[in-house]
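Give me a model of this one.
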Amino acid sequence: MRHILQTDPKPSTCVDVETFDADVVLEGPPEVEFNPGIASRIPAKGSAGGALIRDERGRILFVKPRYKPVLDIPGGIADANESPKAACHREIQEEIGLTLQLGALLVVDWVPRNGVWRDSHQFVFDGGVLAVEQISVLRSHDDELQGFIFLALDDAQPRIHPSLFRRLRLAVEAVKFGRTIYAEFGRAV
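The predicted structure is shown next:
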């Protein structure tokens, strides 16, 4: 049985609750600092989970955020103590009301600092192919979005950040070849 955890102190995750609890116990007591203050000096990285969701023609689902001038894929930034996959699952439900069984991890991409945004890891999961019936009931459920659109990747290129274009090109390749790709700023390494 799978659960999405939403309460503290347990992280929001897509794993079985009993398995997670057992793993926490096996890990042992919380670590202590042998050099006081060292943990607070370690840089924090953000992480986000997004989904490559396609229609039956192979076009990619993009959301239209109100808070930035470019399109994005469904998903979002992981909250504290939340996995990127759980964040992706949660954001897709919040944004477009879709409950998906996310598939394989397609891309892990490191993105450098950009303005106010610190460097981060971007995870792209396989959101599968939606049937016409599923698409017909999609609605924007989030005030942060103006809506959504399905586009071929090449058609989306002028409307998305270049790094997202590169990352999605890798995600499409990962689906085709059945493997996960590690990237840095959208370029396979």
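
From now on I want contacts and neighbour counts done on CA atoms only, so please keep to that.
OK.

residues near residue 52, how many?
Applying other C-alpha atoms under 10 Å, we find 24 residues neighbouring residue 52.

no wait, residue 91
Residue 91: 22 neighbours (other C-alpha under 10 Å).

Contact partners for it?
With contact set as C-alpha atoms under 8 Å, 6 or more residues apart in numbering, residue 91 has these partners: 74, 75, 76.

Most neighbours among those residues, which one is it?
residue 75 (28 neighbours).

My read is that it contacts residue 92, right?
Yes - assessed by C-alpha atoms under 8 Å, residue 75 is found in contact with residue 92 at 5.5 Å.

Second chain to compare with the first, below:
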Amino acid sequence: MRRGDLLAEGEPEREFHAGIAARLPRKTVAGGALIRDRAGRNLFLEPTYKPTLDIPGGIAEYDESPYQACVREVEEELGLALEIGPLLVVDWVPAQGPWSDALAFVFDGGVLDPATIDRLRIDRVEAHGHEFLTLAEAGPRLRPSMLRRLALAERALATGTPVNADFGR
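Predicted coordinates:
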């Protein structure tokens, strides 16, 4: 489908001023999944590479959509090919320190039954472990912007309306 869509677009447009495309800013794009258990608690990973909790997902690779990145990363991190549902939040994150600004997409990862939870195989290179927690329980171990983003994701689940946010607001 994607190849056909690209072919239907025709030849890429030419640059009016040579080299301008290479000078345009680049953004980091990430896709994560809000995955819950039957009690309504969210699945959090304990990453090996940072001190705060995170949801399953990760950075999109070159020419990969945020949704595709989410599907790929969830399978890599959890050892399961889960059906990832609709978009809940798009959140712009400002540049900070060495990191460029980013767009963080959060998708509905669904509700896992106990048998599926038992089949989780956490990638130990990426995470020390995992926990199902409410936002109140996870809050002290999350960056404030992530806590705000996930609260918006829970609101989107409840209302059925995706949220556009700036740094979790």
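
returning to that earlier point: rebuild the contacts of residue 91 of structure 1 as JSON lines, extending it with secondary structure and distance to residue 178 of structure 1.
Formatted as JSON lines, these follow (DSSP: H, G, I helix; E, B strand; the rest coil; distance: C-alpha to C-alpha, whole Å):
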{"residue": "74", "secondary structure": "coil", "distance to residue 178 of structure 1": "21"}
{"residue": "75", "secondary structure": "strand", "distance to residue 178 of structure 1": "21"}
{"residue": "76", "secondary structure": "strand", "distance to residue 178 of structure 1": "24"}
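
Can you lay out these as a markdown table showing distance to residue 123 of structure 1?
As requested, the contacts of residue 91 of structure 1 are exported to a markdown table (distance: C-alpha to C-alpha, whole Å):
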| residue | distance to residue 123 of structure 1 |
| --- | --- |
| 74 | 12 |
| 75 | 10 |
| 76 | 10 |
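
so how far is residue 103 of structure 2 from the residue nearest to the spatial centre of structure 2?
For structure 2, the residue nearest the mean C-alpha position is residue 32 (1.8 Å; C-alpha atoms, centre = their mean). For residue 32 of structure 2, the distance to residue 103 of structure 2 equals 11 Å [C-alpha to C-alpha, to the nearest Å].

which residues of structure 1 fall in strands?
Here structure 1 has its strands, by DSSP state E, at 46-54, 60-65, 75-77, 105-111, 120-129, 145-151, 181-184, 187-188.

circling back to that earlier point, tell me which of the contacts of residue 91 of structure 1 is nearest to residue 140 of structure 1?
residue 74 (10.9 Å; C-alpha to C-alpha).

To which residue of structure 2 is residue 164 of structure 1 aligned?
Alignment note: residue 164 of structure 1 maps to residue 146 in structure 2; criterion TM-score structural alignment.

Touching, its match and residue 169? I think so.
No - taking contacts as C-alpha under 8 Å, residue 146 of structure 2 lies outside contact range of residue 169: 10.4 Å.

Which of these two has more residues huddled nearby?
residue 146 (21 against 13).

wait, what's in contact with that one?
Here residue 146 of structure 2 is in contact with residue 168 (criterion: C-alpha under 8 Å, 6+ apart).
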